[in-house]
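Peer 1: could you work out the structure for the sequence below:
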Amino acid sequence: MASSAALTSTTSIVAETTNTRFLRVGKTSNTDRYASKGIDRNFVVDDASINNPEERGGWAGALEKLKSLKIIKSVSRSVSKTTNLFSDKISPALSLKSKLQVWSNNKKSVPFVRKELGMEGLDDVELTQVKNFKFYDDYVTSQLPVWSKKELTPDEYYDEYLVQQALVWAKKDVDVDVVLKRLGLDTMPAATRPEAVSYKYYEEFVAGLMRSWMEKEVPVTEVMAKFKLDKLTGQELLNHPNYKYYKNYVKNNLKAWAGDLKSYEYVVEKLGLKGPRGKLLDRHSNFVFLKKFGTHADKYREQLWLKQSVTSYDAWKRLGVDRVRETMRKSSDSYVAYKNYVNLIDDYIVDLKIKEGVKDENLPRLTSNDASELELHEKTLIWEGMKRPEWYVKFSLELDGLKEAALKKAANYQHYKHYLDAKNAVKHT
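Peer 2: Here you go, the predicted model:
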């Protein structure tokens, strides 16, 4: 019987994750696809020794040697079978930690380990609550660099597992360098990482990270450090594989700040560009984003509001158009921003119907039921100036489908009539 010393001397690749446990998801129907195909135990016979007539009495000696080799080969196979049988029979008597070592040495598959630990048929929640989950987690985590190093193309089981695992890592905010190591990407040159089989799981992880960071409003300067970019400048920064992710994160923040109507000074501070005594750090690598915000803030805001289905009245209130003195309203920045957004809404909905053939019942209605008479009047004037089609004005005022009697009694009829009067007046000029 093997001694415990023989077992403990075996080099273990199982890395215990005592502080963090990760969700394992996958089908249990897969077989040992990535298990070892077996070690080639065939002996290579030296032709020179066989052909040497002096070796063990010439050909007779050679034949005797061949017989002995066959015996050794047979014994080797028997030992191999006995060893496998031994590992299967002895494992119940071992501690779970030692079992993991044996299974790892024998290249057992994840479904095998899951079955041996009594975790078959469990859903995600049940899986993480069972007593043996810690050992299952340790084993699977230890196999990630093994699969990656051997450049194994994951099948459906492993692909599904790794995609889910990447999202769990993101939720746990695991350090990017740690994930690179787990996926076997840390030893590869940064430029060649995208060619690796496991790189797509790193991208899944980063995408999940950025969603989590946006929800938590993690500062861009902190994200820069998380991506290991804070000590880089110039071309070295731009060429780093993580820079594209950082750039995308900052751009998403720029859009959010524009949508929230944040001030230029607010953005300066958030980008880490405020130096001693309020001096602008124009040599900082984030300065390029400040310039982008200055030139694209209006576009960012409009596109974000449209995506969020912000109504024209909501825009009117956010921009404070009604607070501007009437004599100055049309020339104010607030009114110009409001007018541009109304035109964006109108172009979008008209194009949906005319160019894409969307039916009226499926078109978005971005006129609020709470809209003030003043806002509706100003919007009607914009429609008149842009010569919007009659069907669109009726649609936006929620007058479409009404017969004449009901139409004239509707609350918004006065605005529709104003539009018609202006349209007819143009015809007679």
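
Peer 1: can we go C-alpha only for contacts and neighbour counts from here?
Peer 2: Noted.

Peer 1: what's the neighbour count on Ser309?
Peer 2: By other C-alpha atoms under 10 Å, the residues close to Ser309 number 15.

Peer 1: okay, it and Leu290: tell me how far apart.
Peer 2: Counting by C-alpha to C-alpha, to the nearest Å, the gap between Ser309 and Leu290 amounts to 27 Å.

Peer 1: could you do Met328 as well?
Peer 2: Counting by C-alpha to C-alpha - Met328 and Leu290 are separated by 30 Å.

Peer 1: of those two, who's got more company?
Peer 2: Each of Met328 and Leu290 had its neighbours counted (other C-alpha under 10 Å), and the higher figure belongs to Leu290 (18 against 9).

Peer 1: surely the more buried one is in contact with Val267?
Peer 2: Yes: with contact defined as C-alpha atoms under 8 Å, Leu290 reaches Val267; the gap is 7.2 Å.

Peer 1: and Ile90, what element?
Peer 2: Using DSSP states H and E, Ile90 falls within helix 59-90.

Peer 1: please give the structure of this sequence too, so both can be compared:
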Amino acid sequence: MWWKARRWAKKGTPENEVKKALGLDKMTESSIKAHPNYKYYQKFLYKAEGIKLDGWVESSKISPPTVWRHFGLDKMSASQRETSDNMRVYVRYLKKYDDAVYRYGYKEYFPSSEAEKQVYLKVWAMTDRPDQYVLKRLNIDRGENKYFSYNYKRMRTRWKTEEEIMAHPNYYLFREFQRLKAQSW
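Peer 2: This is a model prediction of the structure:
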């Protein structure tokens, strides 16, 4: 049955049709959750969401700051963001986006607000990004060269001294990343 849920998601089948096919269409919310097919409905919703987010990652018109604003995360307090379903979806999107940046060298975007920066740091720590990658993403080790490759695996930068790196305004973010990475996820 899981393969049907996956196929429905890939085809873009509407939710009401999936509910009907699973026999969940004429049930109350509480009885749906007790039904044996509910887990397949949940898998369908998760897969459909992932396909939508993959499309956003591949689109050159949708950037992480755009998604941040689209979900209204810029207008929420820290406590609201922590419990928000929109934040869960944003973190999932950001993981997919950062994977694309790391693997294929997509153009990266760096957040402007402190809250956005903290989400980036958590995603980098959860995905176990190398320190060198994070230094590049934080614009700490690029030197004065403004023309660089977005492909981090092949990129050579103009290295800065240890003192210059530690004096960089974003260095505190790198230290926070290292602290988060050291914690067990």
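
Peer 1: thinking again about what came up before, quick one: buried residues of the helix holding Ile90 of the first structure?
Peer 2: By 16 or more other C-alpha atoms under 10 Å, the buried positions in helix 59-90 of the first structure come out as 61-62, 65, 69, 87.

Peer 1: among those, which one sits closest to Lys172 of the first structure?
Peer 2: Ser87 (36.0 Å; C-alpha to C-alpha).

Peer 1: give me the nearest residue to that closest one, chain neighbours excluded.
Peer 2: Val102 (7.0 Å; C-alpha to C-alpha, 6 or more residues apart in numbering).

Peer 1: do the same with Tyr249 of the first structure
Peer 2: Met210 (6.6 Å).

Peer 1: the residue mapped onto that neighbour from the second structure and Tyr109 of the second structure, how far apart?
Peer 2: Alignment note: Met210 of the first structure maps to Glu49 in the second structure; criterion TM-score structural alignment. For Glu49 of the second structure, the distance to Tyr109 of the second structure equals 22 Å [C-alpha to C-alpha].

Peer 1: I'd like to know how many residues surround Ser142 of the first structure.
Peer 2: 19.

Peer 1: tell me the counterpart of it in the second structure.
Peer 2: Checking with TM-score structural alignment, Ser142 of the first structure has no match.

Peer 1: tell me which helix or strand Ser142 of the first structure sits in.
Peer 2: helix 133-149.

Peer 1: could you do Met214 of the first structure as well?
Peer 2: Counting by DSSP H and E, Met214 of the first structure is part of helix 199-216.

Peer 1: which strands or helices does the helix or strand where Tyr419 of the first structure lies pack on?
Peer 2: Using DSSP H and E, Tyr419 of the first structure sits within helix 413-427. Here helix 413-427 of the first structure touches helix 373-386, going by 3 or more C-alpha pairs under 8 Å, 6 or more residues apart in numbering; DSSP states H and E.

Peer 1: name the residues of stretch 50-62 of the second structure that are buried.
Peer 2: 50, 53, 56-57.

Peer 1: measure the counterpart of Val18 of the second structure in the first structure to Ala166 of the first structure for me?
Peer 2: In the first structure, the residue paired with Val18 of the second structure is Val179, using TM-score structural alignment. Separation of Val179 of the first structure from Ala166 of the first structure (C-alpha to C-alpha): 9 Å.

Peer 1: same check on Lys394 of the first structure?
Peer 2: 50 Å.

Peer 1: between the two, which is the more surrounded one?
Peer 2: Ala166 (25 against 19).

Peer 1: show me what contacts that one?
Peer 2: 201-202, 204-205, 208 (C-alpha atoms under 8 Å, 6 or more residues apart in numbering).

Peer 1: now the residue in the second structure sticking out farthest from the centre, what's its secondary structure?
Peer 2: Most distant from the centre of the second structure: Lys26, at 35.0 Å, with distances by C-alpha atoms, centre = their mean. Of the three states, Lys26 of the second structure takes coil under DSSP: H, G, I helix; E, B strand; the rest coil.
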